[in-house]
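>>> sequence unknown, structure follows:
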């Protein structure tokens, strides 16, 4: 089929490569514009952009498309059978949704209608869901409201992190999209009940609130690393909490109860297992404590 591909992060790369591998004609790739990255803040293409260049595919990187009629016309001129969209990051206007003969098909990393929106993988872990999955849907003007072609599930283990769930869902999305383009199953409306929304994450979400229960904070640490991360303060300085696990203990929220370190929460306690000070390397808690002691009785903010 004659396709455009629209995506930006690592999640979308397996789908792009799969489409090319099976012989679909990807005539244009759309990706987010290059952005400053690294210590030198050098303009860096996103993962999909880099993959497209590696595959020898043309790339467009408009900063916005909703009201850009020139972009709408350029998209229509591609004469597409369909557009495949995977975490593109820009909202497509109706003119672009309607341009391909079979419309725009989205790879969404949740079991719709649960976790419509920007951060479905993180949200599933934050909420303590026991399963997640991928839904292939036909895009329409509403936020992830379109009819569904196919979906599949994956269990969320009790210690699963966002990167681990991401790595399970990305190839699943590629496989499901290939099936849809080969079989064109009938699209079914989404159920009206069970709708939830996955809000876009910001740096403000990184702050840990020790008054919350230990199981909630445990999920938060697993869900929000590597970005935006989870941060506490120790003696007024920021401390990144990269990994932790529930532990026995009780005390005032944020109080270091025992070596490990074990920190009291609103209910229960957490053993912090991987830590990082600002400007320093991440390291296991035992190594961290040798250089930065955290005595019993210390308070984490």
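Now that the structure is in, tell me what you want to look at. For clarity, every value in this text was computed on a predicted model and none was experimentally measured.

>>> Going by C-alpha atoms from here, please, whenever you check contacts or count neighbours.
Fine.

>>> Show me what counts as buried in stretch 210-224.
Under the neighbour-count criterion of 16 or more other Cα atoms under 10 Å, stretch 210-224 has 210, 213-224 buried.

>>> contacts for it?
122-123, 125-128, 159-162, 206, 208-209, 229-230, 241-246, 253-254, 264-270, 301 (Cα atoms under 8 Å, 6 or more residues apart in numbering).

>>> Same question for stretch 32-46.
With contact meaning Cα under 8 Å, 6+ apart, stretch 32-46 is reached by 7-9, 31, 49, 61-63, 88-89.

>>> got the end-to-end distance for that stretch?
7 Å (Cα to Cα, to the nearest Å).

>>> swap in stretch 39-59?
Chord length of stretch 39-59, first to last residue, is 26 Å (Cα to Cα).

>>> ok now that stretch, how far from the chain's centre?
19 Å (Cα atoms, centre = their mean, to the nearest Å).

>>> Below is an additional structure, to be compared with the one above:
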């Protein structure tokens, strides 16, 4: 098929690679514009931008698709279908309707649960046992379109990073299956019950609330790994916890209950296993404590 691919983060790269490997004609790749990042604040192309350039594909990064000129340029591609994966821009109706078979989206949840921007993190935070990825026929509403095919995975004790990678690989395979035989996969309307929304992750959410029970705190840590990183503050520094186990001990919420950084929660305790100081790499907790004492009895926030 003649396809426009529309995606931005690492999650989308697997689908782009799968489309190329399957032999589809990628007429253009749309992605978010480069953003300033890093210490030097240099412009950084998106992961999809970098991969598309490496593949020798035409890359476009408009700020919006609402303008008549951009919509005309998109329509001029004469597409069979547009494939969308975490693009990050709203597709206006003229864009949705331009391809002969419309626009198909790789969405990282079992719709209608977790419509919206951060389905993987919200599934972990909510303690869902299972999540998945669906191939959705896009329409005007936010993730409201009918689903053509979906796959399921266990959440288990995965981080957001690990779960995102698993869903990305599965979504790529499902998209290739649907495109190979599109008429074999009927568009099934989403149920009208069980709708939840996965709001965009705000950096302020990453601060750990030790008043929550230990199971919630541990999920919080996994949901924000690798970004933005669940953290507490001590000694004027922000310390991220990247992995932790759940234990039982008595103490006030936020109290360090031993000399190896076991931290009391609203109920139960957590023991950080992997941590990170600002500007440094991840390290086991004993390595942190050798150069950054957090004694028993300290109250963390």
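Good, I have the coordinates. A quick note: this is a predicted structure, and the numbers were derived from the prediction, not measured.

>>> Could you get me the TM-score between them?
Once superposed, the chains reach a TM-score of 0.97 (TM-score structural alignment, normalised by the length of structure 1), with 299 aligned residues with a Cα RMSD of 1.0 Å.

>>> contacting residues around residue 203 of structure 2?
Neighbour list for residue 203 of structure 2: residue 228 [criterion: Cα under 8 Å, 6+ apart].

>>> What is the burial count for residue 43 of structure 2?
12 (other Cα atoms under 10 Å).

>>> Not counting sequence-adjacent ones, nearest residue to it?
Nearest-residue entry for residue 43 of structure 2: residue 36, 4.3 Å, with adjacent residues in sequence omitted and distances by Cα to Cα, 6 or more residues apart in numbering.

>>> and what of residue 300 of structure 1?
Leaving aside its sequence neighbours, residue 300 of structure 1 sits nearest to residue 254 (Cα to Cα, 6+ apart; 4.7 Å).

>>> With residue 183 of structure 1 as the reference, measure out to the one you found.
Distance from residue 254 of structure 1 to residue 183 of structure 1, counting by Cα to Cα: 55 Å.

>>> and for stretch 186-196 of structure 1, what are the contacting residues?
Against stretch 186-196 of structure 1 from outside (Cα under 8 Å, 6+ apart): 112-116, 137-138, 145-150.

>>> run the last query once more with 6 Å
113-115, 147-149 (Cα atoms under 6 Å, 6 or more residues apart in numbering).

>>> As CSV, these with neighbour count, distance to residue 283 of structure 1 and secondary structure would be great.
As requested, the contacts of stretch 186-196 of structure 1 are exported to CSV (neighbours: other Cα atoms under 10 Å; distance: Cα to Cα, whole Å; DSSP: H, G, I helix; E, B strand; the rest coil):
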residue, neighbour count, distance to residue 283 of structure 1, secondary structure
113, 21, 39, coil
114, 20, 36, coil
115, 24, 33, coil
147, 20, 46, coil
148, 23, 43, strand
149, 22, 44, strand
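
>>> so which of these comes closest to residue 201 of structure 1?
Closest approach between those and residue 201 of structure 1, by Cα to Cα: residue 115, at 13.3 Å.

>>> What are the boundaries of the helices in structure 1?
In structure 1, helices defined by DSSP state H lie at 13-21, 47-55, 69-76, 94-98, 120-126, 162-183, 214-224, 285-291, listed in chain order.

>>> separation between the residue nearest to residue 43 of structure 2 and residue 48 of structure 2?
Distance of residue 36 of structure 2 to residue 48 of structure 2, given as Cα to Cα: 16 Å.

>>> More neighbours: which of those two?
Taking neighbours as other Cα under 10 Å, residue 36 of structure 2 and residue 48 compare with residue 48 leading, 28 against 12.

>>> State the number of residues packed around the closest residue to the more buried one other than its chain neighbours.
Spatially, and ignoring its direct neighbours in sequence, residue 48 of structure 2 is nearest to residue 8 (5.2 Å; Cα to Cα, 6+ apart). Under the neighbour criterion other Cα under 10 Å, residue 8 of structure 2 is assigned a count of 26.

>>> Equivalent analysis for residue 160 of structure 2, please.
Residue 160 of structure 2: 26 neighbours (other Cα under 10 Å).

>>> That one maps to what in structure 1?
If you follow residue 160 of structure 2 across to structure 1 using TM-score structural alignment, you land on residue 162.

>>> How about that match: what's its closest non-neighbour residue?
Residue 162 of structure 1 sits nearest to residue 223 (Cα to Cα, 6+ apart), 5.0 Å away.

>>> That neighbour and residue 160 of structure 1, how far apart?
9 Å.

>>> Show me what residue 229 of structure 2 lines up with in structure 1.
When structure 1 is aligned by TM-score structural alignment, residue 229 of structure 2 is paired with residue 229.

>>> any idea how far the nearest residue to its match once chain neighbours are set aside lies from residue 241 of structure 1?
Leaving aside its chain neighbours, residue 229 of structure 1 sits nearest to residue 206 (5.3 Å; criterion: Cα to Cα, 6+ apart). Going from residue 206 of structure 1 to residue 241 of structure 1 by Cα to Cα gives 10 Å.

>>> coming back round to it: tell me, how many residues neighbour the residue nearest to residue 229 of structure 1?
Applying other Cα under 10 Å, I find that residue 206 of structure 1 has 20 neighbouring residues.

>>> Contacts only, for it.
Here residue 206 of structure 1 is in contact with 228-231 (criterion: Cα under 6 Å, 6+ apart).

>>> Who wins on neighbours among those?
For the contacts of residue 206 of structure 1, the largest number of neighbours (other Cα under 10 Å) sits with residue 230, at 25 neighbours.

>>> Nearest residue to it in space, please, no chain neighbours.
residue 206 is the one closest to residue 230 of structure 1 (Cα to Cα, 6+ apart), at 4.3 Å.
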